[in-house]
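**Student:** can't give you the sequence, but here's the structure:
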């Protein structure tokens, strides 16, 4: 039995015709026993703006800032246990000093910065990513580096990402990964799409950077785009569980 649906926002449940959003909300309402979680690279204020921009269903929890933030319920109560764990591994000031010295690293938009996340915007090539890793390693910074949408470079504490935040949430709720469907479209979704046991969905409009995930047995590639693809993938995994 599927107990939780976890969705990226931009390009996954957002995008396409406005009617898709209405259809998705009705789908969530029909499956009223299902926990609906949004997992995004956006900051919390940004994802709240995004959800309020259309007729989106209210999530039971929001994983934001590429997994470094976790909030619950209508009042968005912060998960202090998770945030305490993240804070212990973060030296923001020194990271900014190091990365701002690299001429190719891109710009920082204040709207995209999180308490435990640095985001730079700009086109990078593989040699740039390698150089960033080298600088961070030389300065003993254990962080995760994620480049997605061919534009966003996210720096987060090592081992802190959408998948670890989701694992923490599942443990706290007593839900097994096998009881979860996860949907996404880009590289910053990769960790949760490949979390052992979960039933993953790549929406039809996914980025080439995650196309290789289609080779994995627990990844369903939807024909539908955006939220249509999410619903299609969810129903596929729901049927699979009913047969097994």
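**Tutor:** Structure received. Since the structure is predicted, the reported quantities are computational estimates derived from the model, not experimental observations.
**Student:** CA atoms for contacts and neighbours, from now on please.
**Tutor:** Will do.
**Student:** for this protein, which segments are assigned as helices?
**Tutor:** Applying DSSP state H to the chain gives helices spanning 18-30, 44-52, 80-87, 92-100, 126-138, 162-173, 190-193, 226-243.
**Student:** pick the most buried one from those.
**Tutor:** Mean neighbour counts were compared across the helices of the chain using mean count of other C-alpha atoms under 10 Å; the top stretch is helix 190-193, at a mean of 23.
**Student:** distance from it to the middle of the chain?
**Tutor:** Distance of helix 190-193 from the chain centroid (C-alpha atoms, centre = their mean, to the nearest Å) equals 8 Å.
**Student:** take the one below as the second:
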């Protein structure tokens, strides 16, 4: 296994990983990110979030590396220029929505600039607070007939789990699907997931994947763990996620990101106050 001295790129999930449960980037995290740059290690972000809610976090950390939105369906440079995109065909969207409708749960739609919902509920309110922007509720029906970057099936976790099984059973060669949270099933076009993010970001930066470290907390991070040389699971991750990573750090509310970077990427080179 590569040592921390071999790592040239670190790719980080955001929610439940880089930020706390209160959606904050701590001072220790900022210091750890700065230490990465001091050591010549680039830092990129990979999230199920849309690009517009990733950019403020990237700016807060003064990042200049490309990042991946929608679990890799959109890859952008730090200045916002899109360098890779994938689209879900309208007929596939219709089939995913039909499955969700059977369970009476929602489907959110995402393109490069907007988030579309059919109506407001507690799930929408919570996501609006997390993402920092409001959904479009006027064009939902129209957008169902267009190409989209990502769909999110949303509802009670037990219903989303059942819908996930149906999506995989009925669309095995047409979509990729994974849960970023128990209440969310993120659907992208076939072959697009965080594992492909590792390959794409490494290629963009001219770095081999055996010099990449990754960190995350959710089931959608597992494919990322499998592609990277060094993988770090957050302390609050479920056991199935931890089992795939080759390292486990503290939780996101116990400075797990900064501690994981210091121990497994910087090799004990700690930030002040850690």
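**Tutor:** That came through fine. In this text the structure is predicted, and so the values were computed from the model without any measurement.
**Student:** any idea what the TM-score is?
**Tutor:** After superposition, the two chains reach a TM-score (TM-score structural alignment, normalised by the length of the first structure) of 0.79; 224 aligned residues with a C-alpha RMSD of 2.9 Å.
**Student:** so which of the helices of the first structure is nearest residue 155 of the first structure?
**Tutor:** Closest of these to residue 155 of the first structure is helix 92-100, at 8.8 Å (criterion: C-alpha to C-alpha).
**Student:** for that closest one, packing partners?
**Tutor:** Judged by 3 or more C-alpha pairs under 8 Å, 6 or more residues apart in numbering; DSSP states H and E, helix 92-100 of the first structure is in contact with helix 126-138.
**Student:** quick one, the helix it packs on and helix 92-100 angle?
**Tutor:** For helix 126-138 of the first structure against helix 92-100, the angle by axes from the mean of the first three to the mean of the last three C-alpha atoms, to 10 degrees is 140 degrees.
**Student:** in stretch 141-148 of the first structure, what's buried?
**Tutor:** 141, 143, 145, 146, 147, 148 (16 or more other C-alpha atoms under 10 Å).
**Student:** in strands, which of those residues appear?
**Tutor:** Those of these mapping onto strands are 143, 145, 146, 147, 148, per DSSP state E.
**Student:** which one in the second structure is aligned with the fourth one?
**Tutor:** In the superposition onto the second structure, residue 147 of the first structure corresponds to residue 179 when matched by TM-score structural alignment.
**Student:** picking that back up, figure out which of the helices of the first structure is closest to residue 215 of the first structure.
**Tutor:** helix 190-193 (12.3 Å).
**Student:** check the mean deviation of the closest one from the second structure.
**Tutor:** Compared with the second structure after fitting, helix 190-193 of the first structure has a mean deviation of 1.0 Å; criterion: mean C-alpha distance after the TM-score superposition for the first structure.
**Student:** which other residues reach that helix?
**Tutor:** 161-164, 166, 182-184, 199-201, 210, 219 (C-alpha atoms under 8 Å, 6 or more residues apart in numbering).
**Student:** counterpart of residue 28 of the second structure over in the first structure?
**Tutor:** Residue correspondence to the first structure (TM-score structural alignment): residue 28 of the second structure is matched to residue 23.
**Student:** kindly report the same for residue 169 of the second structure.
**Tutor:** When the first structure is aligned by TM-score structural alignment, residue 169 of the second structure is paired with residue 134.
**Student:** okay if I get the buried residues of stretch 141-148 of the first structure as TSV plus distance to residue 170 of the first structure?
**Tutor:** Converted to TSV, those look like this (distance: C-alpha to C-alpha, whole Å):
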residue	distance to residue 170 of the first structure
141	28
143	23
145	24
146	23
147	26
148	25
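**Student:** okay, now the alignment partner in the first structure of residue 243 of the second structure: neighbour count?
**Tutor:** Aligning on TM-score structural alignment places residue 243 of the second structure opposite residue 215 in the first structure. Residue 215 of the first structure: 10 surrounding residues under other C-alpha atoms under 10 Å.
**Student:** what do you get for the one 3 residues further on?
**Tutor:** Counted with other C-alpha under 10 Å, the burial measure for residue 218 of the first structure works out to 18 neighbours.
**Student:** surely it and residue 202 touch.
**Tutor:** No: using C-alpha atoms under 8 Å, residue 218 of the first structure makes no contact with residue 202, being 10.6 Å away.
**Student:** circling back to that earlier point, roughly how far does the match of residue 243 of the second structure sit from residue 233 of the first structure?
**Tutor:** According to C-alpha to C-alpha, to the nearest Å, residue 215 of the first structure and residue 233 of the first structure sit 16 Å apart.
**Student:** what does residue 21 of the first structure give?
**Tutor:** Distance, residue 21 of the first structure to residue 233 of the first structure, by C-alpha to C-alpha: 16 Å.
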